[in-house]
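Chemist: Starting from these lines, generate the structure:
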Amino acid sequence: MVGSRRQQIVDAARALLAEDPESTLAVRAVAERAGIGPSTLRHYFPTQQALHEAIFATALDDAPSEMRIRDTSVPAETRLRECLVQLLPPPQPMSRAAADRMLTVLSTTFGSGSTAEARNAWGAYTVRTLDAIAGWLRVLAEQGAIPEAGIPRRARFLLAVVEGMALSRIVPVARPTGDEEEGVLDDALSVVFRASAPR
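Modeler: Next up is the predicted model:
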């Protein structure tokens, strides 16, 4: 029952965020959506940080979609680009509240007060994302669109590029323009579609 009640609360909080990305996830609002009292919510999540960590961990459980990666009627580079773009946060400028939430997640995961749960969630997300990227590349290699050699390295390279782009969207300093991001992604894809693996 404990697990299901915790998940009920997390699902309620995620639903509120889906409806309103600016939501502060006030205890009363989340509790009401979950159909429980505020004190029950605080029993399971004593702090807002604990609730945010749980939301973050479950969000990372969402597997990346294959989208159109197998659709040979679409150019291979376009298909791979679409798959990679889904890994990025929304491109529009983030509100202060949304950016602060993301920075809190990063601090919770990597800062001095980081928790094992947050680090494990991030590690699991990284492994799953790396596997997804490698899977997309294998599909393209099977179709003859890219060489089979070096897929693990290419996947790790693309993950590093996407993670860097994601961070640049979150941190409000020197945020790249849409054209600059397109250029970075073009450069990364040109490496992947070259005849030799990246060195």
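Chemist: alpha carbons only for contacts and neighbour counts from here, please
Modeler: Will do.
Chemist: which residues are contacting the helix or strand hosting Arg14?
Modeler: Assessed by DSSP states H and E, Arg14 sits inside helix 2-19. Residues external to helix 2-19 that are found in contact with it (CA atoms under 8 Å, 6 or more residues apart in numbering): Ser23, Leu25, Val30, Ala31, Arg33, Ala34, Leu41, Tyr44, Leu51, Ala54, Ile55.
Chemist: Can you give me the distance of the last one to Arg6?
Modeler: This means Ile55. 10 Å (CA to CA, to the nearest Å).
Chemist: C-terminal to the helix holding Arg14, which secondary structure element comes first?
Modeler: That would be, after helix 2-19 and using DSSP H and E, helix 27-34.
Chemist: I'd like the structure of this one too, to check against the first:
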Amino acid sequence: MIRQTGATLTGSREKVLQAAAEMIAEDMGTNLSVRAVAARAGVSTGSLRFHFPTQRELREAVLRRIYGRLVSDDPILDRSVPPRDRLVSCLRQVLAPAGVGAEARRTWTRAYEAFLVPEPTEQVRDAYLAYEREGLRRMEYWLTVLADEGALPRGDHTRAVHFLRTVLNGLSLERAMPADDQILKTETETLFTAVDAVLGPATT
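Modeler: Predicted coordinates:
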């Protein structure tokens, strides 16, 4: 029996995550099948299953990796900045990768082709919900940090998180539409309005 060392296990896990990230970059709606990801990563299906027993665990792990790289310097932890400004900065970082204009249109076209054009199969639904869960999880974390500081009440932030997510979806779509040069200015104003609705305008 051949035993894998810790370094080998770590290496195979990284290969799987890298391969899965590349597949998602090529097709947001890909189902990350065990055989396809293992073949791309150059590892056995058994090795992949060892690290990620289910497709859901694999997808959520790779999305955490992708989101982590997009928001690697999390401004929510910088307590020298008022909570209101920190939360707006966090939300702006979510919007930034989509770009503006042509770049935003390409992003929305990919999402449309991945999740709206196909029939709403279980695979399509699972892929979409994985993105949603990771985005909501990150926003829940931001609000929990601020609640721990006393910037908003502790407890269930589900409604606030879904509200902020809806605002971000609308703003990201606006970025893809024909717009004037003031779009980023009005976007910032909208973000502050949304954050004030969650934290309260007196929060500094």
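Chemist: TM-score for these two?
Modeler: After superposition, the two chains reach a TM-score of 0.60 (TM-score structural alignment, normalised by the length of the first structure), with 151 aligned residues with a CA RMSD of 3.6 Å.
Chemist: Return the distance of the helix holding Arg14 of the first structure from the chain's centre.
Modeler: Relative to the centre of its chain, helix 2-19 of the first structure is centred 18 Å away, using CA atoms, centre = their mean, to the nearest Å.
Chemist: same question, stretch 174-190 of the second structure
Modeler: How far stretch 174-190 of the second structure lies from its chain's middle: 21 Å, per CA atoms, centre = their mean.
Chemist: now swap in stretch 75-95 of the second structure and tell me
Modeler: On CA atoms, centre = their mean, the centre of stretch 75-95 of the second structure falls 16 Å from that of its chain.
Chemist: Please look at Leu171 of the second structure and Thr188 and confirm they touch.
Modeler: No. Applying CA atoms under 8 Å, one finds Leu171 of the second structure not in contact with Thr188, separated by 9.8 Å.
Chemist: now for the second structure, which residue lies nearest the mean position of the chain?
Modeler: Gly135 (4.1 Å; CA atoms, centre = their mean).
Chemist: quick one on the thing from earlier: look at Leu171 and Thr188 of the second structure and report which has more neighbours.
Modeler: Using other CA atoms under 10 Å, the more surrounded residue of Leu171 of the second structure and Thr188 is Leu171, with 19 against 16.
Chemist: What about the closest residue to Cys90 of the second structure other than its chain neighbours, how many residues nearby?
Modeler: Distances taken as CA to CA, 6 or more residues apart in numbering place Pro75 nearest to Cys90 of the second structure, at 6.2 Å, with adjacent residues excluded. Neighbour count of Pro75 of the second structure, defined by other CA under 10 Å: 19.
Chemist: what lines up against Pro75 of the second structure once you look at the first structure?
Modeler: Mapped onto the first structure by TM-score structural alignment, Pro75 of the second structure lines up with Arg68.
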